[in-house]
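Q: Pasting a predicted model and its sequence here:
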Amino acid sequence: MPRIAILVETSLASGRQILAGISHFLKQRNDISVFHHSGQLGQMHPDSLIDWQGDGIIARVVDASVAKLLIETGLPTVDVLGNVPDCGFPLVKTNNDTIGSIVAEHFIQNGFHHFGLIGLGKENWSLEREAAFFKSANEISTTPHSLHLKSTDSEIVHISHSLAAIRDWLPKLPKPIGVLVTSDQFAPLLFQAAHELELRIPEDISIVGVDNDAPYCDLCRPALSSVDPNHEEVGYQAARLLEGLLTGAVTHPQNITVRPHMIHLRRSSSFLAVNDPQLSKAMEFIRIKACKGISVDEIAQHCGLSRSVLQRRFRSQINRSVGDCILNEKLTRAKELIYAGNLSMNHIAELSGLNSQEYMSQVFRKHLHQSPKEFKARLPHTFSTHSAQIE
């Protein structure tokens, strides 16, 4: 029976989700022995394997020293972090470029012209999300506003340091601003600093995190919007890859990136950054009524504007037509319903206002470059091999 060790922390949702993906793969095999103990990322160290005799390892390789120790074991190892890109291990990781881009797109669609980020300055995954975020945001603003915390800032002894840094940073930002937090674990500190400074969320600072870590998202007031990076698929693909290395089925492993799912939109990023009360009223009306069926004329009447004036204001202030905004609301609702599961595609099309499965499929293919069924296949617990992309 093959014996594998898993060096993945359990203190954060990302690690637990990777473990869930590995577990799902192992349930399909039932012939692999696993060594793992819970703990924080820094505690998941190769030294814990001193008395262990095994065949392969799945690990979040945090730095070069850990990579060196893993190399010295001589065992096939799959990295699920990507902090040491030149270590030579096969790598399975989230698509951080896509994560950064979709958050920037969300803020742009909400009319923001200023963009900020809180991340970790020495973590590749965070820096990749940052680069993609500001690259996409550069279409609107060329001035990035970033704050790099230390990797240890999530530890209790350093919380006061990072809170002070955030408190000093926030007053310097233009308002309103959309801020990406590259890991949900730092979001409560941002919320605390904003509340202390009497800054409004989301009116002054609109916030989106990454990991969709429910405890962190729900602890924030208002609740935190967050991207689901699809870490479970990372774990599943890593276990699949390691099995291939152990059996000889994989002889030339390549890096694999896993597409994220979606932004789970909550109140922290619900604000539309427009200085036009009638336009804000129109967007709120669209959010409430789009899936039930509304026309541009109904929206214009609700806001006390002519149809032509309404269209011009949408184009000039948020660079989208009224129809685009209505369709985006329907598409977002359809994705949420698919994510919730258990509904037929016809029912989802009806509830989201897309009316038919055929039209919904057209909308998905045009805007997401995949069918609704393909979108569903890439959601958690499906572990579709198609959601992994070889580099």
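A: Everything's here; your move. Numbering: from 1, shown residues only.
Q: drop to CA atoms for contacts and neighbour counts, all remaining ones
A: Noted.
Q: Okay, strands next: where are they in the stretch 101-250 of the chain?
A: Assigned by DSSP state E, counting those that start in this stretch, the stretch 101-250 of the chain shows strands spanning 115-120, 144-149, 177-181, 205-210, 225-227.
Q: Name the stretch among those strands that sits most buried.
A: Of those, the one with the most neighbours on average (mean count of other Cα atoms under 10 Å) is strand 205-210, at a mean of 28.
Q: now what about that one, what contacts it?
A: For strand 205-210, the surrounding residues in contact (Cα atoms under 8 Å, 6 or more residues apart in numbering) are 103, 175-184, 187, 199, 201, 224-229, 268-271.
Q: okay, the angle between it and strand 177-181?
A: Following axes from the mean of the first three to the mean of the last three Cα atoms, to 10 degrees, one obtains 20 degrees for the angle between strand 205-210 and strand 177-181.
Q: Centre of the chain to strand 205-210, how far?
A: 11 Å (Cα atoms, centre = their mean, to the nearest Å).
Q: Going by neighbour count, which residues of stretch 332-352 are buried?
A: 332-339, 345, 347-352 (16 or more other Cα atoms under 10 Å).
Q: Straight-line length of that stretch, end to end?
A: End-to-end distance for stretch 332-352: 8 Å, by Cα to Cα, to the nearest Å.
Q: same thing with stretch 167-184?
A: Terminal residues of stretch 167-184 are spaced 18 Å apart (Cα to Cα).
Q: again with stretch 214-226
A: Counting by Cα to Cα, you get 9 Å between the two ends of stretch 214-226.
Q: If you count neighbours, what's buried in that stretch?
A: Neighbour-count burial for stretch 214-226 [16+ other Cα under 10 Å]: Y216, C217, C220, P222, A223, L224, S225, S226.
Q: In TSV: these, plus distance to K122.
A: Shown next, in TSV, are the buried residues of stretch 214-226 (distance: Cα to Cα, whole Å):
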residue	distance to K122
Y216	23
C217	24
C220	26
P222	29
A223	28
L224	25
S225	25
S226	22
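Q: ok, those residues vs S321, which is closest?
A: S225 (24.7 Å; Cα to Cα).
Q: Distance of the closest one relative to S206?
A: S225 is 9 Å from S206, where distance means Cα to Cα.
Q: re the thing from before, which ones among the buried residues of stretch 214-226 lie within helices?
A: Assigned to helices by DSSP state H, the following of these qualify: Y216, C217.
Q: Spatially, which two of the buried residues of stretch 214-226 are the most separated?
A: Checking the buried residues of stretch 214-226 with Cα to Cα, the most distant pair is P222 and S226, at 12.5 Å.
Q: Quick check: end-to-end length of stretch 372-383?
A: Span of stretch 372-383 from end to end, Cα to Cα: 16 Å.
Q: The residue nearest to L327 when sequence neighbours are not counted: what secondary structure?
A: Distance criterion Cα to Cα, 6 or more residues apart in numbering; nearest residue to L327, sequence neighbours excluded, is A290 at 7.8 Å. Following DSSP: H, G, I helix; E, B strand; the rest coil, the label given to A290 is helix.
Q: try this one side by side with the last:
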Amino acid sequence: MAKLKHVLLLIESSRAYGRDCLLGVADYLRAHGGWHVLNIERGLSEQLPKAIARWKGDGVLARIENARIAAAIQAFGVPTVDLRGSYPPPGGAIFDSDHAAIGQMAAEHFLDVGFTKLAFCGFPGVGFSEQRGAAFCEHLSARDIKTHVYEPQNQRLMPTDVLGWEARGEFEGATIASWLKGLPRPLAVFACNDIRGRQVIEACHQFGIAVPDEVAVVGVDDDEVICELSSPPLSSIRPNAQKLGFEGAAMLDGLMRGKKPPAAPILVPPAGISRRLSSDALAIKDTDVAAAIRFIREHACEGIGVPTLLQKLPLSRSSLERRFKVAVGRTPTAEIERVRMERAKLLLAETNNSLKNVARLTGYGTASQFATAFKRYAEMTPGQFRERNGRQSD
């Protein structure tokens, strides 16, 4: 019987992102086994216990937050996989969320519901925030849309880490509100993470700005506790941290068996957006088109078509299609397909439903019809999409 490998886990359990990474590791262990795990319960950037220096093992799976922790891990002299991307372990591997894809997803989400006035609120100097914000702004710039970016006051006293920024942000309400009041509305704000998103919503609440009617907000991480503590609850992009943990564990297993590490970081795309009340707004002046979009959102997966819409609206087909194209840049038929496909992506990534069930739940007659439509829309088969984006199972 092969000897169990001793693996040290240094992944914070204080946030949903870290807990999902740990769940991904657990998924891998259920499927493959072969490890004895030492899991150090810790918060983000929490100092390692001194006794850990005496640990002897075969590999480390970590989210390395600072140079001190990076040095302590390097001293072990064993294969290491980092799941954060800030401090590459020498001779090891790096996994991280695809922050550019997250920023692009936020931009597309707001454009899909008709926003043309957009803004970003992040943490200057923090890697993931800078990457998400840059991708958001670049994606919109390619559409000739200017993005407003929050610039904190007293920049000489800016924190250097996430926790420092999050703490400072709790006292920035007046500054954030003043920035928002100077921008055109209706406005959509992309926040670099859920805590920043909650801070934007709180600033709006304190200073009389209606969310989502005047300002819609989307964060990142889909931390249910943080999102539900916001008022209204915060919409959030879901990084696929569980997949990241699973793939990171698989990589560490290979490194401990003598495989060479990859030359470049491995980036995991986000799984989707959890829509809550903070972004439940339509920035469309045409009330008939707005009504059509609301109806599509509610009923697209029932297999409706344009004739069903026309029964609900006092418009001819040509008038609806012309006004729809002006308001959102696509036809009603394309919007119905988009809503159905976004639902299909969520079902493929987050559940183990068969293609037959996914087809039924998204309004397609058969699995074959669904698979053909999905490949045309996503330029990959449902199976390929699920492999790239789905949660791992044992």
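A: Great, that's in hand. Just so it is clear, the structure is predicted and the values come from calculations on it, not from any experiment.
Q: List the TM-score for the superposed pair.
A: Remark: TM-score between the superposed chains equals 0.88 [TM-score structural alignment, normalised by the length of the first structure]; 384 aligned residues with a Cα RMSD of 2.7 Å.
Q: Overlap in contacts, P222 and S226 of the first structure.
A: Residues touching both P222 of the first structure and S226 by Cα under 8 Å, 6+ apart: R266.
Q: Kindly confirm whether my reading is correct that R200 of the first structure touches Q192.
A: No - R200 of the first structure is beyond contact range of Q192, at 11.2 Å (criterion: Cα atoms under 8 Å).
Q: and the helix or strand hosting V92 of the first structure, which stretch of the second structure?
A: Using DSSP states H and E, V92 of the first structure sits in strand 92-94. Aligned using TM-score structural alignment, strand 92-94 of the first structure spans residues 95-97 in the second structure.
Q: Show me what counts as buried in the matching stretch.
A: Quick answer for stretch 95-97 of the second structure (16+ other Cα under 10 Å): F95, D96, S97.
Q: so what's the last one up against?
A: Read it as S97 of the second structure. When contacts are counted by Cα under 8 Å, 6+ apart, S97 of the second structure is found next to R84, P239, N240, A241, L244, L267, V268, P269, P270.
Q: How about the first one?
A: Under the criterion of Cα under 8 Å, 6+ apart, the contact partners of F95 of the second structure comprise V81, D82, L83, R84, G85, L244, G248, P265, I266, L267, V268.
Q: The fourth one: how many residues sit nearby?
A: Using other Cα atoms under 10 Å, the number of residues around R84 of the second structure comes to 19.
Q: isn't it right up against I94?
A: Yes - R84 of the second structure is within contact range of I94, at 7.4 Å (criterion: Cα under 8 Å).
Q: Not counting sequence-adjacent ones, nearest residue to the counterpart of D213 of the first structure in the second structure?
A: Under the alignment defined by TM-score structural alignment, D213 of the first structure is paired with D223 of the second structure. Closest residue in space to D223 of the second structure, ignoring its immediate chain neighbours: A16 at 5.2 Å, by Cα to Cα, 6+ apart.
Q: likewise R42 of the second structure?
A: Nearest residue to R42 of the second structure in three dimensions, chain neighbours excluded: E12, at 5.0 Å (Cα to Cα, 6+ apart).
Q: I'd guessed that neighbour sits against L48; true?
A: No - assessed by Cα under 8 Å, E12 of the second structure is found out of contact with L48, at 11.2 Å.
Q: So for those two, which sits in the more crowded spot?
A: E12 (24 against 15).
Q: Under the alignment, what does the more buried one map to in the first structure?
A: Per TM-score structural alignment, E12 of the second structure is aligned with E9.
Q: ok so that match is a helix residue?
A: No - with three-state DSSP as the criterion, E9 of the first structure is coil rather than part of a helix.
Q: Would you mind measuring from the equivalent of M380 of the second structure over in the first structure to P260 of the first structure?
A: If you follow M380 of the second structure across to the first structure using TM-score structural alignment, you land on Q370. From Q370 of the first structure over to P260 of the first structure the distance is 14 Å, taken as Cα to Cα.
Q: Looking at these two, which has the bigger crowd around it?
A: Shown here are Q370 of the first structure and P260; by other Cα under 10 Å, P260 has more neighbours (23 against 15).
Q: Next, the contact list for the residue lying closest to that one once chain neighbours are set aside, please.
A: Distances taken as Cα to Cα, 6+ apart place P229 nearest to P260 of the first structure, at 4.1 Å, with adjacent residues excluded. P229 of the first structure is in contact with T94, N95, I99, V210, D211, N212, R259, P260, H261, M262, counting by Cα under 8 Å, 6+ apart.
Q: Among those, name the ones in helices.
A: I99.
Q: From the contacts of P229 of the first structure, pick the one nearest G56 of the first structure.
A: Looking across the contacts of P229 of the first structure and measuring by Cα to Cα, the closest to G56 of the first structure is T94, at 21.6 Å.
Q: Give me the distance from stretch 297-308 of the first structure to the chain's centre.
A: 36 Å.
Q: nope, stretch 242-261 of the first structure is what I meant
A: For stretch 242-261 of the first structure, the distance to the chain centre is 22 Å (Cα atoms, centre = their mean).
Q: ditto for stretch 13-29 of the first structure
A: Using Cα atoms, centre = their mean, the offset of stretch 13-29 of the first structure from its chain centre is 18 Å.
Q: how big's the offset between it and the second structure?
A: Its matched residues in the second structure lie on average 1.7 Å from stretch 13-29 of the first structure after superposition (mean Cα distance after the TM-score superposition for the first structure).
Q: residues making contact with that stretch?
A: 8-10, 32, 211-213, 231-240, 381, 383.
Q: Repeat the analysis, applying 6 Å as the threshold.
A: With contact meaning Cα atoms under 6 Å, 6 or more residues apart in numbering, stretch 13-29 of the first structure is reached by V8, E9, T10, D213, H231, E232, E233, G235, Y236, A239.
Q: ditto for stretch 258-276 of the first structure
A: 94-95, 110-112, 202-203, 206-207, 222-230, 387-388.
Q: again, 8 Å this time
A: 92-95, 98-99, 103, 110-112, 176, 178, 201-203, 206-208, 212, 221-230, 233-234, 280, 283, 317-318, 378-379, 387-389.
Q: go on, stretch 187-197 of the first structure?
A: 162-163, 166-167, 170, 181, 200-201, 209, 216, 219-221, 224.
Q: hang on, the residue nearest to L327 of the first structure packs against I326?
A: Yes - if you go by Cα under 8 Å, A290 of the first structure and I326 touch, sitting 5.6 Å apart.
Q: can you map out the helices along the stretch 51-200 of the second structure?
A: Assigned by DSSP state H, counting those that start in this stretch, the helices in the stretch 51-200 of the second structure fall at 67-74, 99-112, 127-141, 162-169, 173-181, 194-206.
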